[in-house]
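Enquirer: How does the following fold in three dimensions:
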Amino acid sequence: MSAGELPAINVGAVRGQPDPADPPGYRQRMARLGPLLGAEMLGATVYELDPGESICPYHYEFGNEEWLLVLDGEPTLRTPDGEQRVAEGDVVCFPEGPAGAHKLTNHGEALVRVLMLSTTLEPSVAIYPDSAKIGVWPPGKLFRERDAVEYYEDEPLA
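Expert: Model (predicted):
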């Protein structure tokens, strides 16, 4: 690349790295492209899923929108409408809120590769309906819904 050219990455050649902290069922390899491209308002991540693995738990977000592009394979997409197979070349948008809830799993026998795109607005909140958790970024913390408190609890009196 010569001076003045914008960085470019061939997503077909990208290979992800595993995170040793991922538990069974959520072991994937990923490569975050946004920082490599100098992106500040849009995230892009290539995920590789072996059979039986998912990218993340079923969730939806407030504050950000996500898009899925299937690069290789036929993963199963869970949404509020049920499960469906998606195939190479398919694009799906997950809007903010409950209508955008999703989970992607490789129920097949071959490797699945996908590109996830997302806005990177902060703060962002993710809701995990299956486990009744709420994630807040920043600070990057997860909370159980059952730990909710009343609005004025522990507030000092005027």
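Enquirer: Please count neighbours and contacts with C-alpha atoms only from this point.
Expert: OK.
Enquirer: pretty sure Gly135 is touching Pro129, no?
Expert: No - if you go by Cα atoms under 8 Å, Gly135 and Pro129 don't touch, sitting 11.4 Å apart.
Enquirer: Give me the more crowded residue out of the two.
Expert: Between Gly135 and Pro129, Gly135 has the larger neighbour count (other Cα atoms under 10 Å), namely 18 against 15.
Enquirer: how near is the more buried one to Val11?
Expert: When Cα to Cα, to the nearest Å is the yardstick, Gly135 and Val11 sit 29 Å from each other.
Enquirer: now Asp130
Expert: Counting by Cα to Cα, the gap from Asp130 to Val11 is 32 Å.
Enquirer: The two - which one has more neighbours?
Expert: Just comparing Asp130 and Val11: by other Cα under 10 Å the higher neighbour count belongs to Val11, 15 against 9.
Enquirer: In contact with that one, which residues?
Expert: Counting by Cα atoms under 8 Å, 6 or more residues apart in numbering, Val11 touches Val46.
Enquirer: how about it, secondary structure?
Expert: coil (DSSP: H, G, I helix; E, B strand; the rest coil).
Enquirer: what's the answer for Leu36, then?
Expert: helix.
Enquirer: here's the other one to compare against:
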Amino acid sequence: MHPSHPISADTVRVESGSSYPEPFNSRMGSADWRALGEHFGLSQFGFNLETLQPGDQSSARHWHSLADELIYMLEGELTLNTNDGAFSMRPGMCIGFRAGERNAHHLVNQSQAPARFLVVGSRVPGDTAFYPDDDLAWLQTEAGWHAVHKDGRAYPKSTSAGR
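Expert: Model (predicted):
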């Protein structure tokens, strides 16, 4: 049963770690997130409240074949790395990435303080996430998400919970 009344986002269970296989998992740091969309049973889009500590990164630089993404900064300062360069992201700033647009991106906390942001992403069956800087892709099948090398070989399953 999912709540049918407003709640404080800070009451949603905190998740941490990543589902990346090594050698990528250890690059992510100790970031955490609250899966707000899942808390309410939403199925058409994900909605996460994420916190990056100094030195953390949100993900490896990636783009999605079928899913849109939107990032909205709440607190702190992050560096957004895209195909077009590095950009500072501060509270109130936002950016969107259209499905199929090959503008690989991720956020890195290069500051000395934690930073919080919202991520909204569509959930489209058959989406693939591509990582141009790494030998990695995530394929979505009926059985879930699977990390694979660019030649299609599967990575061993990660034991971490993940974003």
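Enquirer: quick one, strands of structure 1?
Expert: Here structure 1 has its strands, by DSSP state E, at 17-18, 28-32, 42-49, 60-62, 66-72, 76-79, 82-85, 91-94, 103-105, 112-119, 124-128, 133-137, 141-144.
Enquirer: against structure 2, where does stretch 65-74 of structure 1 fall?
Expert: Counting by TM-score structural alignment, stretch 65-74 of structure 1 falls onto residues 68-77 of structure 2.
Enquirer: scratch that, stretch 34-53 of structure 1
Expert: Using TM-score structural alignment, stretch 34-53 of structure 1 pairs with 37-56 in structure 2.
Enquirer: With distance to Leu6 of structure 1 as extra columns, can I get the strands of structure 1 in CSV?
Expert: As requested, the strands of structure 1 are exported to CSV (distance: least, Cα to Cα, whole Å):
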stretch, distance to Leu6 of structure 1
strand 17-18, 25
strand 28-32, 17
strand 42-49, 16
strand 60-62, 31
strand 66-72, 22
strand 76-79, 33
strand 82-85, 35
strand 91-94, 25
strand 103-105, 31
strand 112-119, 19
strand 124-128, 29
strand 133-137, 29
strand 141-144, 35
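Enquirer: Nearest to Glu5 of structure 1 among those would be which one?
Expert: For the strands of structure 1, proximity to Glu5 of structure 1 was assessed by Cα to Cα; strand 42-49 is nearest, at 19.4 Å.
Enquirer: Surely Asn48 of structure 2 touches Val119?
Expert: Yes - between Asn48 of structure 2 and Val119 there is a contact under Cα under 8 Å: 5.2 Å.
Enquirer: Which one of those two is surrounded by more residues?
Expert: Taking other Cα under 10 Å, Asn48 of structure 2 and Val119 do not tie; Asn48 has more neighbours (22 against 19).
Enquirer: Who are the contact partners of the closest residue to the more buried one other than its chain neighbours?
Expert: Using Cα to Cα, 6 or more residues apart in numbering and skipping residues adjacent in sequence, the residue nearest Asn48 of structure 2 is Ala35, 4.7 Å away. Contact partners of Ala35 of structure 2, counting by Cα under 8 Å, 6+ apart, are Val12, Arg13, Val14, Glu15, Gly46, Phe47, Asn48, Leu49.
Enquirer: The same query, at a cut-off of 10 Å, please.
Expert: Going by Cα atoms under 10 Å, 6 or more residues apart in numbering, Ala35 of structure 2 touches Ala9, Val12, Arg13, Val14, Glu15, Gly46, Phe47, Asn48, Leu49, Glu50, Val119, Arg163.
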